[in-house]
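Enquirer: pasted the sequence and its predicted model underneath.
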Amino acid sequence: MGKALMGLATGAAMLALGVGAADAQEKMKVGFVYVGPISDHGYSYQHDQGRLAVEKELGDKVTTTFVENVPEGADAERVIEQLASSGHKLIFTTSFGFMNPTLKVAQRHPDVKFEHATGYKRSANVATYSARFYEARTVIGQIAGKMTKSNIIGYIGSFPIPEVVSGINAFTIAMREVNPKAEVRVVWVNSWYDPGKEAEAAKALIDQGADVISLHTDSPAAIQVAQERGLWVFGQSSDMTRFGPKAHLTAIVDDWREYYVNRVKAALDGSWKSQDTWGGFKDHMLFLAPYNPALPADVVAAAEKTRTDIMEGKRHSFQGPVKDQSGKVVIAEGKQATDEQILKMDWYVEGVQGKVPK
């Protein structure tokens, strides 16, 4: 039995111990599939906080199961299929690479509702959801531009998908707005969660002169490296302050609790429908962790103004003119990038070194 399936069996067994057979039949079973461990202190941890919120608010009506450390690909399809075949009526699959496996299983189980995080393909029984992570990257990019002394910012990327590329671009636009001399250097680790690779990427970027590190990966490994080297760093998905209290400037924190509770309620009352949800600051799907006390007051004030302006619709992360690396205007002055442009972004803006991997 594979590790992921062992996790499912263990989770199901634990649930069976907690409720009687008759009670379990009466409750709707809700499943969650995570790409990393819930102990990653980042992305999967935050999704599991959403699951726990469902249990807390709706525990008399539902039981939940989660499977962690599920690789993207064939393993994901097997795990999702096992959840659908074992009576789960609503299943959340929480990583980009789970998109096609989710759709395949959904076709075989039209009576089961599925929700896929960060994807774009839907069907009658498959909804999609994500957060506008790029909004928060605008705020931290501005902070990075003001805090760097070397004018080299390191960025650890997971996979070169539009979600990650648009985040790099939003970060860089805001950084260059306050510091036109600053540049971003990206190291791709081709993994969502690999502490060893993430730590090595942070070290490589620091060796290239970076004095601020940002990341779009799931572990706190880079936070620990920055703390050891005496540099600045931003956390990802969760507040990672405890892994580097001196180095950690703030973090983009994902908050899935309200979304999960509302969608499970919809499944229970019959109002659930396939839809796409893409929420930002104003939708409470993300927020910023507390600022490091070492940040100057004017930097914090400017960051808060940017965050508030985005939330109130007074500022957009991709407000033209926006130029790509060649200097070509991609978003004209007076225009904003459309959602479609952001969701297909496969190019870098001025200020990012290197090329987007193909």
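Expert: Arrived safely, thanks for sending.
Enquirer: C-alpha only now, for contacts and for neighbours.
Expert: Will do.
Enquirer: pull the number of nearby residues for S166.
Expert: 28 (other CA atoms under 10 Å).
Enquirer: the one 4 residues further on too?
Expert: A170 has 27 neighbouring residues, counting by other CA under 10 Å.
Enquirer: what number of residues lie near the closest residue to it other than its chain neighbours?
Expert: Of all residues not flanking A170 in the chain, T138 sits nearest, at 5.2 Å (CA to CA, 6 or more residues apart in numbering). When neighbours are counted by other CA under 10 Å, T138 registers 27.
Enquirer: which element is T138 on?
Expert: helix 133-147 (DSSP states H and E).
Enquirer: tell me the buried residues in that helix?
Expert: Buried residues in helix 133-147, defined by neighbour count with 16 or more other CA atoms under 10 Å: 133-147.
Enquirer: how far does that helix sit from the chain's center?
Expert: 16 Å (CA atoms, centre = their mean, to the nearest Å).
Enquirer: cool, and stretch 220-234?
Expert: Put simply, stretch 220-234 sits 20 Å off its chain's centre (CA atoms, centre = their mean).
Enquirer: same question for stretch 28-35.
Expert: 17 Å.
Enquirer: ok, now stretch 184-193?
Expert: With CA atoms, centre = their mean, you get 14 Å for stretch 184-193.
Enquirer: second one coming, line it up with the first:
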Amino acid sequence: MNLKSILAAGALALGTAGFAAADGHEPTKVGFIYVGPIGDLGWTYEHHQGLLAVEEAYGDKVETMYQETVPEGADAERAITQMALQGADLIFTTSFGYMDPTINVAAKFPDVKFEHATGYKRADNVSTYSARFYEGRAVIGHIAGKMTKTNKIGYIASFPIPEVVRGINSAYIHAKKANPDVEFSVVWVYTWFDPGKEGDAAQALIDQGADVIMQHTDSTAPQAVAKEAGIYSFGQASDMAAFAPAPRISSIIDDWAPYYVARVGAVMDGTWESTDTWDGIGPGMVEIGEISDVVPAEVKAEALALKAALADGSYHAFTGPINKQDGSVWLAEGETAADFGDDGLAGMNFYVEGLTGDVPN
């Protein structure tokens, strides 16, 4: 079966081939497990840009492989195992639901290094890494609050895990600061990538009066629906610039490339060790896409000032006073989530005061 056929079948794809590097050493084999297709223009697309950056950085010193559209659960464990059996030295598993499968496979392959995105379980040969997406959602939340005319913002959410709940809360807090009359409606679609479900969710929110759509899912379907309705939306995980300047008026971008290049380098030079990385706007793991000229100049300036404050640490996206949805105090005046070692963020399972509906179990 040729490479084109393998890709079409959604099976294992090989990147940089070659049996030995120019210096005669065997190349370091690096694998990636993706939850969506590399053409989603969102989450998986950006992880794949990281793979390409690894190839560019190391040339024939690395051999890359990947498998796309791997369901979370038992299928993931089989895919990770297959990659380890094929001789991978380092495997990146790039979705929260791969956490237990990664840990299970790592126990069987102690000489293979594993890196799991957005999870919290580690082992001697398993690192974890994630981005502070909530910082980016604070910035686009501010823009959304300023841009809505109906004061209704729709939010398409994937799964009720802390990462997603943090993003909803951060976007809402900053939209509310920008516009005290704003209301959020959240639709849970229980998928990372399903253009049909995402498009239907966007339409349902628009039917409820939302004139700005935000999302924590990976396809461009919400952008297409927003364009048809003549309302605004934001790119998710990548720039989604094909929909600029409207409906896409800015975006949150995940830049994994520097991390992947560094971690592959650590395996190659023997310095790799199990670590936990959680970076945001400051280190560049989270970026804000170009803010369209559809956004008024003063709003753009405010958003960029917020981005700068988050980047240099002079402001934290979760700064009190903030109450939980039931009115109980989460952060008192002047307190930030960082004051508690991020513990409250890592396990966030509640909405902040003002949001309606429940966080699903």
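Expert: Everything's here; your move. Note that the coordinates shown come from a computational prediction; the quantities given were computed from them, not determined experimentally.
Enquirer: overall similarity of the pair, as a TM-score.
Expert: Once superposed, chain against chain, the TM-score is 0.95 (TM-score structural alignment, normalised by the length of structure 1); 353 aligned residues with a CA RMSD of 1.8 Å.
Enquirer: re earlier: roughly how far does the residue nearest to A170 of structure 1 sit from A9 of structure 1?
Expert: Separation of T138 of structure 1 from A9 of structure 1 (CA to CA, to the nearest Å): 42 Å.
Enquirer: now do Q142 of structure 1
Expert: Applying CA to CA to Q142 of structure 1 and A9 of structure 1 gives a distance of 46 Å.
Enquirer: let me see the contact set for S238 of structure 2.
Expert: Listed by CA atoms under 8 Å, 6 or more residues apart in numbering, the contact partners of S238 of structure 2 are 41-43, 45-46, 251-254.
Enquirer: narrow the residues you listed to those that are buried.
Expert: Buried among these (16+ other CA under 10 Å): 41-43, 45-46, 251-254.
Enquirer: now, which of those residues sits nearest S292 of structure 2?
Expert: S251 (9.8 Å; CA to CA).
Enquirer: just the buried residues of stretch 38-56 of structure 2, please?
Expert: For stretch 38-56 of structure 2, burial by neighbour count (16+ other CA under 10 Å) applies to 38, 40-55.
Enquirer: nearest to I6 of structure 2, of the contacts of S238 of structure 2?
Expert: Distances from I6 of structure 2 to the contacts of S238 of structure 2, taken by CA to CA, are shortest for Y45, at 18.2 Å.
Enquirer: how close does that closest one sit to E298 of structure 2?
Expert: Taking CA to CA, one finds Y45 of structure 2 at 32 Å from E298 of structure 2.
Enquirer: equivalent analysis for V264 of structure 2, please.
Expert: For V264 of structure 2, the distance to E298 of structure 2 - CA to CA - is 42 Å.
Enquirer: what of W256 of structure 2?
Expert: Taken as CA to CA, the span from W256 of structure 2 to E298 of structure 2 is 31 Å.
Enquirer: likewise S251 of structure 2?
Expert: 18 Å.
Enquirer: higher neighbour count, W256 and E298 of structure 2?
Expert: Taking neighbours as other CA under 10 Å, W256 of structure 2 and E298 compare with W256 leading, 21 against 9.
Enquirer: so V54 of structure 2 makes contact with Y260?
Expert: Yes - proximity of V54 of structure 2 to Y260 meets the contact threshold set by CA atoms under 8 Å, at 6.7 Å.
Enquirer: all strands for the stretch 101-250 of structure 2, in order.
Expert: 113-117, 126-131, 152-157, 183-188, 212-215, 232-237, 248-254 (DSSP state E, counting those that start in this stretch).
Enquirer: quick check: which of those is nearest to M83 of structure 2?
Expert: Here strand 113-117 is closest among those (CA to CA), at 11.2 Å.
Enquirer: what's V30 of structure 1 aligned with over in structure 2?
Expert: Mapped onto structure 2 by TM-score structural alignment, V30 of structure 1 lines up with V30.
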